[in-house]
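Undergrad: Make a model of this:
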Amino acid sequence: MHRLLRPVTLANVCSRWLHLVTGGMLAVLCMFVSPMPAAHGQIVLLHAALVSVPLLVLLGLVPVVRRAEGMQAQLMLIAGRPSPQRDARRARITTAPAASVADVWRTVCWLVLRVQLGTLTLSASGWLPVLTVRLARRDDGYALLAPLPLLGLAAVAVGAGEFIAAAARWLLAPSTVERIAALEERTERLMEHNRLARELHDSIGHALTVVVVQAGAARAASSAEFTEQALTAIEETGRHALEELERVLEVLREDSSPPQERPALTDTARLLDAARGSGAEVTAEVSGPLDTLAGPVSREGYRIVQESLTNVLRHAGPVPVTVRIAVHDDVVELDIRNQLGAPSPVSGAGRGLRGIRERASLLGGHAETGPHAGSWRVHVRLPTAIR
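TA: All right, here's what the predicted structure looks like:
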C-alpha cells in the first residue's frame, strides 16, 4: 500500500488535477459550437466533451502532437523534487513525435481519454463545492453532510490523477523502436566508460611504472647526471599522465567541451623515449604509412604498445626490448619482445594482457602473448581499416 500511495503527494495531486482540468477546457470551448440551452450546465459540458471527439481524432493524426502531450505528461503527471526515481518514471513517457500508425492511434486514444476524464474532473470540481455550500445552508440534519462532497472531490482528484498517470505510461510509452534506440545509447555509453577505464589503466599504469623505475634507479645511482635525467623523465611522464587524466575526465563530465585528440601510433616515439629513460634498451623498427591507418586502429594500437612496454618495465625491469610496427595493405602487425627478467612476466601478468586481447578482438584482430624462443612476446595483428 505504501508503494502504491508513494506518488500521491500534494504536488502530484495538484499538478495532475491541473492537467486534467486543462484537458476539460477543450469541452468548454466546444460548448459554443454545439450549445444545448435547455439542458443542465453539467449535461451541456458532458455533451460538449463528446462533440470534441472528431477534433481530437484529427489532432492525434499530427505526429508532433504526441511529443507535446508527452512533454506535458512528464511535467505535470510526474511532479516532485528531482530524483532518480522521478527521472525513471518520466522516462516511461515518450517525448518523440509519432513514428508509426500504432503511435498515432495511441495518441488519439490518449487525447480522447484526457479530454473525457478531464471534463468529468472539471464538472466535479465545479459541482461538488456548490453542493457543499448548499448543504451547509440547510437548517436540518443534512448540514452535517456538507464535508462529504469535498471529500468526494479529493477522492476524484486523487483517483483520476492516478488513472491518467497510469494511462500515460501505457498510451504515451516509448515505442519499440525508441526503446531499442535508448538501449543502444545506454550500451554505447557503458562501452565508452569501459574503454575509458581501460585507457586509465594503461596510461596511468604506464606512467606510474616509469616513475617508480626511474625513482628507484636514481636512488641507486651515484651519478648526479643520471639522477638529473631520471628526474626529467619523471617530470615529463607525470605531465603526460596528467594530460591523459584530464582528457578522460573531460569526457566523463556532461558539460565538457570536445575532448582532446587521443594519442595514436604516430605518437609511439613518446613511449619509446619513456622506456629508454627508464633504463630499457629499446630497439624500434617501423615500416609502412602509420598515418593512413583508421583512427580507432591507430589509437588502440598505441595503447597496446603502451601496455606492452609497461608490462616489460613492471615485470622484467630495464631489459632489452624490440618493438616492431609494420603496416601492410590490409593488416598492421605489432610485435614487442623482451628478455625474460626476474621475476618472470608470467607471475604478475593478467589484467593488462587481457586488455590487449580485448582491444584486438574488438577491432576484429588477434593477439598472442607468452614466452617465445627464450623471450616474452606480444604479437598483435589488427585490420588497417574498420568495416
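Undergrad: Only C-alpha atoms from now on, for both contacts and neighbour counts.
TA: Will do.
Undergrad: Give the burial count for the nearest residue to residue 27 once chain neighbours are set aside, as a bare number.
TA: Residue nearest to residue 27 in three dimensions, not counting chain neighbours: residue 49, with 4.6 Å by CA to CA, 6 or more residues apart in numbering. Residue 49: 26 surrounding residues under other CA atoms under 10 Å.
Undergrad: And the contacts of the one helix or strand residue 49 maps to?
TA: Assessed by DSSP states H and E, residue 49 sits inside helix 41-51. Contacts to helix 41-51, defined as CA atoms under 8 Å, 6 or more residues apart in numbering, come from residues 24, 26-28, 30-31, 34-37, 115-116, 119-120, 123.
Undergrad: To compare against the first, here's the next sequence to fold:
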Amino acid sequence: MMRGIRPLLRGSTYSGALFAFCGALVSLPLLPVALLPALAWPTAPYGVRIGLVLLSWAALIGVVGLARATRRVLIADARRLLRVPLPDPAGAHRPASSPGTSPGTSTSTEPASPAPTPAARWRTPLWLLLHVALGWIGALASGVLIIAGLTLPGNWLRAEAGLSLFGWSVRVAGGWASWVVALGCLLLAATVCVVVTGALRWAAPKLLGPSSAERLALAAERELRLAERNRLAHELHDSIGHTLTAATIQAAVAGEVLSADPVAARAAMRSIEESTRAALEDLDYVLGALREEKAGTAPTRTLADLPELLDRLRHAGAVVEPELSGELAQVHGTLSRAAYRILQEGLTNALRHGAGGPIEVRVTAASDALEIDVVNRTGVRASTGKSAGPGAFPTSGHGLPGLAERVRLLHGEVEAGPDGPRHWRLAVRLPVRLSA
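TA: Okay, the predicted model is just below:
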C-alpha cells in the first residue's frame, strides 16, 4: 500500500505535472490562429468547425516543434522538471576552434551534425503534441476534481451537499460523507498528476532522447573533446616541463657564477624570465580552453622557433651541436608544430638526464620525411659530479609515452633508448609533404 501512495508524496510528481500544464498554457497563443479556418467557413456544421480548429491547432503545434531551439528548450525543461536524464542534442558542446588554430577556424576533424531522418525529424512535434494533449487532459481533470474536493465539504452540515458543473450535477448525502467524497476527489486529482507525469517520463527518452545517428554524433563529440584535452595535456607537459627544467638549471648556474661572473649570471636570469613568460602564455591558453572560455589565438611553436629553443638550452649551460638540413621553412602546419614539441621533449630529457656533454641535434627535411635525432651523453654530470640518470630530476613518466603518441598520430616512427655504452638517442621519422 505504501508503494502505491509513495508517488503521491514525491515533489517530482507535481513538478512533472506542472511541466505538462505549462505545455497546455504555452499552446494557448496558437489558438486564435487555429480559429481562422473555422471563421472562414461559417456555414460548416458545428462538429466540422470544431474539428477544423483542433486540426489547425495540432498542425501549428507540430510546426513549432520542428524548430531546433524548441527541442533544446524541451530537453532542458524535461531534465529539470521531469527528472529524466536526457543528453544535450549533438553539436551543443562542439569546440569553437580546432587544435592549434585560432577560434572560429573550422576543422575537418569536427564531427558534422547528422542529417535527421524523416522519422527522427518528427519526433519533437510528436512529443510536443503529446505534451500539450496530456497537459490539457491533466489540467481539466485535476482542476474539476480539486474544485469538487474544495466545494463539497462547505455544505457538510446540510442534509445534502452538491456540485453542478458544465450541466452535470453531483449530490452527496450530508454529514461526513461529503468529507469522504471530497478527500477522494483530491486523491484522484493527485493520481491524475501521477499518471500524466508517468506518461511523459515514459515518452521523453523515446521522443526527446537521441536517435541512432545522434548517438554516433555525441560519441564522436566526446571523443573529440577527449582528444583535445589529451592534446592540451601534452602541450602543457612539454612546455611547462621544459621551462621548469631549464629554469632550475639556469638558476643553479646563476648561483654558482653570481660572484665570479655577474654578466653570465644576469644572462641566465634573463633567460629564465623569457622562458617562463612563454610558458605562462601556454598555461593561460590551456587553462582558458579547459574552462571553455573564448581564449585568444593558441600560442603555436613551430620549427621556426627552434633557434630560440636552442638558445635557451645554451643559457642553461648546455652545449648544443645542431645540424639542420633541408627546406625546414617549407614544413608548415601540424607537422611543424609537432616537430617542435618533439624536439622540446627530447632536449628537455637530454638536459634533465644528460651528463653535461654536448647534445647533438639533427633535423633533416627530405622530400618524403622529416627526420629528427637527439643524442646526448649519459652517466655522471661533469659540472656537479652528481648522477644524471633517470632519478636526477623528478619526472611524471608521461614524456616519452606522450611523444610516442604524438608520433603515432602523425603516422611516424620513433625509437628511444641507449646508443652505445655512454649515449642516449631519440630518433623520429615523420612523413612529410613539402609545400611549393
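Undergrad: Any buried residues in the helix or strand just after the helix holding residue 49 of structure 1, and which?
TA: Using DSSP H and E, the next helix or strand after helix 41-51 of structure 1 towards the C-terminus is helix 53-60. Going by neighbour count (16 or more other CA atoms under 10 Å), the buried part of helix 53-60 of structure 1 is 53, 56, 57, 59, 60.
Undergrad: what helices or strands is helix 53-60 of structure 1 leaning on?
TA: For helix 53-60 of structure 1, the packing partners by 3 or more CA pairs under 8 Å, 6 or more residues apart in numbering; DSSP states H and E come out as helix 101-137.
Undergrad: what's the offset of the helix it packs on from the middle of its chain?
TA: Centroid separation for helix 101-137 of structure 1 versus its chain: 38 Å, with CA atoms, centre = their mean, to the nearest Å.
Undergrad: ok so, going back, just the buried subset of the contacts of helix 41-51 of structure 1, please.
TA: Members of those classed as buried by 16+ other CA under 10 Å are 24, 26, 27, 28, 30, 31, 115, 116, 119, 120, 123.
Undergrad: contacting residues for residue 356 of structure 1?
TA: Residues near residue 356 of structure 1 by CA under 8 Å, 6+ apart: 304, 307, 367.
Undergrad: In structure 2, what residue corresponds to it?
TA: Superposed on structure 2 with TM-score structural alignment, residue 356 of structure 1 falls opposite residue 403.
Undergrad: try residue 372 of structure 1
TA: Under the alignment (TM-score structural alignment), residue 372 of structure 1 pairs with residue 419 of structure 2.
Undergrad: still on that earlier bit, now the buried ones among the contacts of helix 41-51 of structure 1 in CSV, with distance to residue 206 of structure 1?
TA: Below are those laid out as CSV (distance: CA to CA, whole Å):
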residue, distance to residue 206 of structure 1
24, 66
26, 67
27, 70
28, 72
30, 73
31, 76
115, 64
116, 67
119, 68
120, 69
123, 72
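Undergrad: From these, pick the one nearest residue 262 of structure 1.
TA: Among these, residue 115 lies closest to residue 262 of structure 1 (CA to CA), at 54.7 Å.
Undergrad: gap between that closest one and residue 72 of structure 1?
TA: 14 Å (CA to CA, to the nearest Å).
Undergrad: what's the answer for residue 334 of structure 1, then?
TA: When residue 334 of structure 1 is compared with residue 72 of structure 1 (using CA to CA), they lie 56 Å apart.
Undergrad: Count the residues that sit near the match of residue 372 of structure 1.
TA: 13.
Undergrad: and it, what is it in contact with?
TA: residue 425.
Undergrad: again, but for the one 5 residues further on
TA: With contact set as CA under 8 Å, 6+ apart, residue 424 of structure 2 has these partners: 375, 376, 377, 378, 416, 417, 418.
Undergrad: Many thanks, we can stop here.
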